[in-house]
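A.B. asks: this one's structure only:
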């Protein structure tokens, strides 16, 4: 019989369990190293390389082709440099690592702390058809308000109860069919031009729109979009960071 003459007294159950554990260990190793394609090697808060990199080595570089035709190689020094910000306006409050750093200037202008932002690509986010996902609702006849209040035309109040602007439009995510931003036009005494406000940071009341994270003096500093009717991923980062940073700093 094959089981007697070939394997003899070999324990097949032991082979099966040890084979499973070896496969599981290899799977953990593979998943952990694949997870280290971005953000590694680890760094200290001052930008120097951390002496403790962990038990797993960096994976070999791999090139990915994105839907928009770009090629991204990770891990690579070029990719890490494109997604980092150096010389931030911060200083240490203690010698040891892990302590919070304090801003040395205007944290909202410098983009640090709660007002920090990530240098994403300065291109719009696209839908499956290659068109920008987010844009003004004006001119889009396929979209309308099916429930709730229409904020267009309402005054915008700051955290100090000043009327700083009026809502002129809504910017929608066509793919998700939801409002991402409100477009507002500043009153002359608070600046000029139009700005965007993240929909998640406003409260539409019966007679006005409340933006509780910004003082009236801060609305003129909200980052503006470079192209009318279009917002890039980098601009989204900076706009959102300004309002969220205002919760603490404004």
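C.D. replies: Now that the structure is in, tell me what you want to look at. Keep in mind the model is a prediction, meaning the values are calculated, not measured.
A.B. asks: drop to CA atoms for contacts and neighbour counts, all remaining ones
C.D. replies: OK.
A.B. asks: and the next helix or strand past the top helix by length along the chain?
C.D. replies: The longest helix of the chain (DSSP state H) is helix 12-34. Once the chain leaves helix 12-34, the next helix or strand it forms, by DSSP states H and E, is strand 62-65.
A.B. asks: so how far is that following strand from its chain's centroid?
C.D. replies: 22 Å (C-alpha atoms, centre = their mean, to the nearest Å).
A.B. asks: what is the neighbour count of residue 231?
C.D. replies: 23 (other C-alpha atoms under 10 Å).
A.B. asks: sorry, back to before: residues making contact with the longest helix of the chain?
C.D. replies: If you take C-alpha atoms under 8 Å, 6 or more residues apart in numbering as the criterion, helix 12-34 is touched by 56-59.
A.B. asks: my guess is residue 196 meets residue 186, correct?
C.D. replies: No. Counting by C-alpha atoms under 8 Å, residue 196 does not reach residue 186; the two are 10.5 Å apart.
A.B. asks: is it fair to say residue 161 lies in a strand?
C.D. replies: No. Using DSSP: H, G, I helix; E, B strand; the rest coil, the assignment for residue 161 is coil, not a strand.
A.B. asks: tally of neighbours for it?
C.D. replies: By other C-alpha under 10 Å, neighbour count at residue 161 equals 13.
A.B. asks: any idea how far residue 246 is from it?
C.D. replies: Counting by C-alpha to C-alpha, to the nearest Å, the separation of residue 161 from residue 246 is 15 Å.
A.B. asks: hold the first one in mind and look at this next one:
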């Protein structure tokens, strides 16, 4: 034992210290990689935030996007500008001097895109699955899917939050890879704008009718319309969901007031 290679060296202590060093480096790496978008931090008015955190912003790295959709470099000014809404200052007003407080919309709150109706400028292109096909498609355009459980809403009347009947459900838009219904397609009657509109299924209560409480009958004509009758882009998804989200707070003036 006197000639043992490690002698009295504590291998157990070395192992635990190597583990803690590796774990600390792993946390540092993961945190800096997580900072490729949304950093450096900004105040509500767009100025740099005084507290940027203990970790530095990583060096720019270029990623090749799948299915021939080009490249994106993060972090980069071009990527930040692509996801920035420069006119937000004209659409909202601060209700407090401190940062982080809610802001009140200016003008039509249903269209301002702030508060409960906030949206971000995602790319105006459909989200694709692993094979390069659009993920969200109308069920009426495919023969591969059917309703296997629950209530089929197609053909049912659509009732708004104020009790008005605004149209009927004409189709369901499904997330094909996930096999989930994402949107219901509404065929509006002429008195409420006509044409077709989409509503995220999470805003719907499906019984004998399809009840949408977030907006009133007069608001359905203003629901954003998709450019294609068979596809929805990521930007269109943002704006459609934001419109119904805005209605939760702004469709009725009473909703924005305290309950007590």
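C.D. replies: Sure, I can see it. These numbers were taken from a predicted model, which means no experiment stands behind them.
A.B. asks: re earlier: buried subset of the contacts of helix 12-34 of the first structure?
C.D. replies: Buried members of those, scored by 16 or more other C-alpha atoms under 10 Å, are 58-59.
A.B. asks: tell me the two of the contacts of helix 12-34 of the first structure that are most distant?
C.D. replies: For these, the farthest-apart pair by C-alpha to C-alpha is 56 and 59; their separation is 8.9 Å.
A.B. asks: OK, contacts around the equivalent of residue 91 of the first structure over in the second structure?
C.D. replies: Residue 91 of the first structure maps onto residue 93 in the second structure, with residues paired by TM-score structural alignment. Listed by C-alpha under 8 Å, 6+ apart, the contact partners of residue 93 of the second structure are 103-106.
A.B. asks: same check, this time on residue 135 of the first structure
C.D. replies: When contacts are counted by C-alpha under 8 Å, 6+ apart, residue 135 of the first structure touches 171-173, 229-231.
A.B. asks: give me the nearest residue to it, chain neighbours excluded.
C.D. replies: Spatial nearest neighbour of residue 135 of the first structure, chain neighbours left out: residue 171 (4.9 Å); criterion: C-alpha to C-alpha, 6 or more residues apart in numbering.
A.B. asks: quick check: the gap between the counterpart of that neighbour in the second structure and residue 2 of the second structure.
C.D. replies: Using TM-score structural alignment, the equivalent of residue 171 of the first structure in the second structure is residue 173. Noted for residue 173 of the second structure: a distance of 76 Å to residue 2 of the second structure, by C-alpha to C-alpha.
A.B. asks: which of the contacts of residue 93 of the second structure has the most neighbours?
C.D. replies: Neighbour counts for those peak at residue 105, which has 22 neighbours (criterion: other C-alpha under 10 Å).
A.B. asks: residue 201 of the first structure matches what in the second structure?
C.D. replies: Alignment note (TM-score structural alignment): residue 201 of the first structure maps to residue 203 of the second structure.
A.B. asks: tally of neighbours for that match?
C.D. replies: Neighbours of residue 203 of the second structure under the rule other C-alpha under 10 Å: 19.
A.B. asks: do residue 120 of the first structure as well
C.D. replies: 16.
A.B. asks: which residues does the alignment partner in the second structure of it contact?
C.D. replies: Using TM-score structural alignment, the partner of residue 120 of the first structure in the second structure is residue 122. Applying C-alpha under 8 Å, 6+ apart, we find residue 122 of the second structure in contact with 83, 234-235, 238.
A.B. asks: for residue 182 of the first structure, see how far away the counterpart of residue 235 of the second structure in the first structure is.
C.D. replies: Counting by TM-score structural alignment, residue 235 of the second structure corresponds to residue 234 in the first structure. In this view, residue 234 of the first structure and residue 182 of the first structure are 18 Å apart by C-alpha to C-alpha.
A.B. asks: ok, now residue 75 of the first structure?
C.D. replies: Applying C-alpha to C-alpha to residue 75 of the first structure and residue 182 of the first structure gives a distance of 38 Å.
A.B. asks: now do residue 18 of the first structure
C.D. replies: 59 Å.
A.B. asks: neighbour count for those two, which is higher?
C.D. replies: Comparing residue 18 of the first structure with residue 182 by other C-alpha under 10 Å, the one with more neighbours is residue 182, at 25 against 12.
A.B. asks: ok now do the more buried one, which residues does it touch?
C.D. replies: For residue 182 of the first structure, the contacting residues are 167-171, 196-199, by C-alpha under 8 Å, 6+ apart.
A.B. asks: which SS state does it fall under?
C.D. replies: strand.
A.B. asks: now it: closest residue in space that isn't a chain neighbour?
C.D. replies: residue 170 (4.6 Å).
A.B. asks: contacts for the helix or strand containing that neighbour next, please.
C.D. replies: With secondary structure defined by DSSP H and E, residue 170 of the first structure is part of strand 163-173. Residues outside strand 163-173 of the first structure that contact it (C-alpha under 8 Å, 6+ apart) are 133-138, 151-158, 178-187, 189-190, 216, 219.
A.B. asks: those, buried ones only, as a ChimeraX selection?
C.D. replies: Filtering those down to the buried ones (16+ other C-alpha under 10 Å) takes a single ChimeraX command:
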select :133,134,135,136,137,151,152,154,155,156,157,158,179,180,181,182,183,184,185,186,187,190,216,219
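A.B. asks: among the contacts of strand 163-173 of the first structure, which are located in strands?
C.D. replies: Applying DSSP state E to the contacts of strand 163-173 of the first structure, the entries found in strands are 134-136, 155-157, 178-186.
A.B. asks: if we can go back for a sec, tell me which of the contacts of residue 93 of the second structure persist in the first structure.
C.D. replies: Counting by both residues aligned by TM-score structural alignment, their matches' C-alpha atoms under 8 Å, the first structure reproduces these contacts from the contacts of residue 93 of the second structure: 103-106.
A.B. asks: residue 118 of the second structure: which of these is nearest?
C.D. replies: Relative to residue 118 of the second structure, the closest of those is residue 105; by C-alpha to C-alpha it sits at 10.3 Å.
A.B. asks: what about the closest one, distance to residue 218 of the second structure?
C.D. replies: In terms of C-alpha to C-alpha, residue 105 of the second structure sits 20 Å off from residue 218 of the second structure.
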